[in-house]
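>>> Would you be able to build a 3D model of this:
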Amino acid sequence: MPKDSTDSAKRATIYRMVMPDHLCPYGLKSVDLLERQGYEVDDHHLTTREETDAFLQEHGVETSPQTWIGGERIGGYDDLRRHFGKKVREEGETSYQPVIAIFAVAAAAAFALTWGLLGTAIAIRTAEWFVALSMCILAIRKLEDVESFSTMFLNYDLLARRWVPYGRIYPYGEALAGVLMLGGILPWLSIPVALFIGTIGALSVFKAVYIDRRELKCACVGGSSAVPLGFVSLSENLAMVAMGLWGIVKLAL
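All right, here's what the predicted structure looks like:
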């Protein structure tokens, strides 16, 4: 067992990889976490692959970094976070963080555009920009891996289940409608696209969540999404429908 000084109740020992071609990020995060918790850190570097393998074998562990506090091995970075009572996301755990981040940035950008271009704090255009920017950002997340998105989309989308290529077309339609609505151009194209994909999406989510009572992950932020399918997903689609209907009203005025 690594030596752990007893001259201080707030002292920890860590072994982490620091090689010419690899600096373990979790090792750095572990050291930072320990220091923020008020610990003096005995920081030991594993500088070669051979040294690292020997260390792992000696202590019967599979990964580094490894931390000891008071002579007791705590483990890796996630174990260290648990030791200090901090949140650790478990595999498969759902989270609304991705959509919260997207909507928060879109809202901030919409307010900034309103203030910078219109000289006021808020206007009807603020809501339009917010929805359009949200659509654009969400489309980018889907377009990062269209195949992965379309696979997850098939779990609940009514049209994609009947016509599989729709799952691959959807992100492009969302991006197109979002960009056009952002600039207020070609409403004859953006309005029907937004109405179509928004209506189908809202019906699909409503059926899957509120009628069939299925617990699924939403493909709204891409195929690797951990966002649960539910109210947020339904609201996203209803916002697209609302934008389409508002566009019709504006054309009629």
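>>> all contacts plus neighbour counts: C-alpha atoms, from now on.
Will do.
>>> chain center to stretch 118-133: distance?
25 Å (C-alpha atoms, centre = their mean, to the nearest Å).
>>> wait, I meant stretch 220-228
Between the centre of stretch 220-228 and the centre of its chain there are 7 Å (C-alpha atoms, centre = their mean).
>>> What lies in contact with that stretch?
Residues outside stretch 220-228 that contact it (C-alpha atoms under 8 Å, 6 or more residues apart in numbering): 92-99, 138-139, 141-153, 215-219, 233.
>>> So residue 42 sits against residue 8, correct?
No. Counting by C-alpha atoms under 8 Å, residue 42 sits too far from residue 8 to count as a contact (12.0 Å).
>>> Among the two, which residue is more densely surrounded?
A count of neighbours by other C-alpha atoms under 10 Å puts residue 42 above the other of residue 42 and residue 8, at 17 against 11.
>>> To compare with the earlier structure, here is another sequence to fold:
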Amino acid sequence: MSTTTFDRSTTGQTRVGDRKAVVHRMVMPKHLCPFGLKSVDLLKRAGFEIEDHWLTTREETDAFKAEHGVKTTPQTFIDGRRVGGYDDLRRHLGRAVADPKAVTYKPVFAIFAMAALMALAASWAAFGTLATGRAAEWFVAIAMCLLAVQKLRDVEGFSNMFLGYDLLAQRWVRYAYLYPFGEALAGVLMIAGALTWISIPVAFFLGTVGAFSVFKAVYIDKRELRCACVGGDSNVPLGFVSLTENLMMVGMALWMALRMV
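Below you'll find the model as predicted:
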């Protein structure tokens, strides 16, 4: 993309056909502003003709901020009026702006969906068909592994949130640190179908304690908490989905135990 010479007078120019915007964004050898790219892309998709000004040095960027009294870039101007940064631009164009503090089930749904797709892919590779009992087993086991990865990213953060509601962890704090490793171990062994004498009791124990803890916190004590199932920085509310995760582990353990009989 070609650059336009930095000219502060351009911030007051008239739009062509009411569809012209001016964007000032950082484009430096060691930093390319992602929100600047997003702003340009959003404007293009909205049908604007864009005058794209690159701020190529720190000095140029600081001078621009000082002149317009802003703390961040990119900055978009439409019809000579400053709209603001990327989120401001989204609002101006009637687009939704995500609230980083809002509760959401998206991380859990994403993990379960990916686990299902991976299980189906494995079933196809192993048996040449999607509809197999092994695919269902792999789905639960892979979901356990993916959830464990989220916890293992920050075990300390996970433990802080987990201690808020898990009954065993509140009595024995070290359990909060062991839980992610136990979940990962059981998941990997269940995928392999190996050492079931370890994976079955571990999954059953983790799932049972977790189910009782979630049920008590949510449905008996009526507490509004965040679930640690996808890590300590999650905005997933503790509730039905969290209970389902634990019941899936219990069900998987019982199913594999019955298969051994």
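>>> Going by neighbour count, which of the contacts of stretch 220-228 of structure 1 are buried?
Those of those that meet the buried threshold are 94, 99, 138-139, 141-143, 146, 148-150, 152-153, 216-219, 233, by 16 or more other C-alpha atoms under 10 Å.
>>> Now which residue in structure 1 aligns to residue 217 of structure 2?
Under the alignment defined by TM-score structural alignment, residue 217 of structure 2 corresponds to residue 208 in structure 1.
>>> The nearest residue to that match once chain neighbours are set aside and residue 155 of structure 1, how far apart?
Excluding the flanking residues, the one nearest residue 208 of structure 1 by C-alpha to C-alpha, 6 or more residues apart in numbering is residue 214, at 5.7 Å. To residue 155 of structure 1, residue 214 of structure 1 is 10 Å away according to C-alpha to C-alpha, to the nearest Å.
>>> same thing with residue 63 of structure 1?
Residue 63 of structure 1 sits 35 Å away from residue 155 of structure 1 when distances are taken as C-alpha to C-alpha.
>>> Do you have the helices of the stretch 1-150 of structure 1 handy? List them.
Chain-ordered helices for the stretch 1-150 of structure 1, with DSSP state H, counting those that start in this stretch as the definition, fall at 25-36, 49-59, 77-83, 97-113, 124-143, 146-153.
>>> Over which residues of structure 2 does the longest strand along structure 1 lie when aligned?
Secondary structure of structure 1 per DSSP state E: the longest strand is strand 11-19. Across structure 2, the stretch matching strand 11-19 of structure 1 (TM-score structural alignment) is residues 20-28.
>>> any idea what residue 171 of structure 1 aligns with in structure 2?
Using TM-score structural alignment, residue 171 of structure 1 pairs with residue 180 in structure 2.
>>> repeat for residue 81 of structure 1
When structure 2 is aligned by TM-score structural alignment, the residue opposite residue 81 of structure 1 is residue 90.
>>> quick one, what contacts that match?
Contacts for residue 90 of structure 2 were tallied using C-alpha under 8 Å, 6+ apart; they are 96-97.
>>> Likewise for residue 146 of structure 1?
168, 171, 222-223.
>>> closest to residue 198 of structure 1 among the residues you listed?
Each of the contacts of residue 146 of structure 1 was checked against residue 198 of structure 1 using C-alpha to C-alpha; the closest is residue 171, at 12.0 Å.
>>> Sticking with that closest one, tell me its helix or strand.
According to DSSP states H and E, residue 171 of structure 1 maps onto helix 166-183.
>>> Contacts for that helix, please.
Helix 166-183 of structure 1 is touched from outside by 128-129, 131-136, 139-140, 142-143, 146-147, 149-151, 153-154, 159-160, 186-187, 189-191, 193-194, 197, with contacts defined as C-alpha under 8 Å, 6+ apart.
>>> buried ones in the lengthiest helix in structure 1?
Using DSSP state H to assign secondary structure, the helix with the most residues in structure 1 is helix 231-252. Residues of helix 231-252 of structure 1 classed as buried under the neighbour-count rule (16+ other C-alpha under 10 Å) are 232-234, 236-245, 247.
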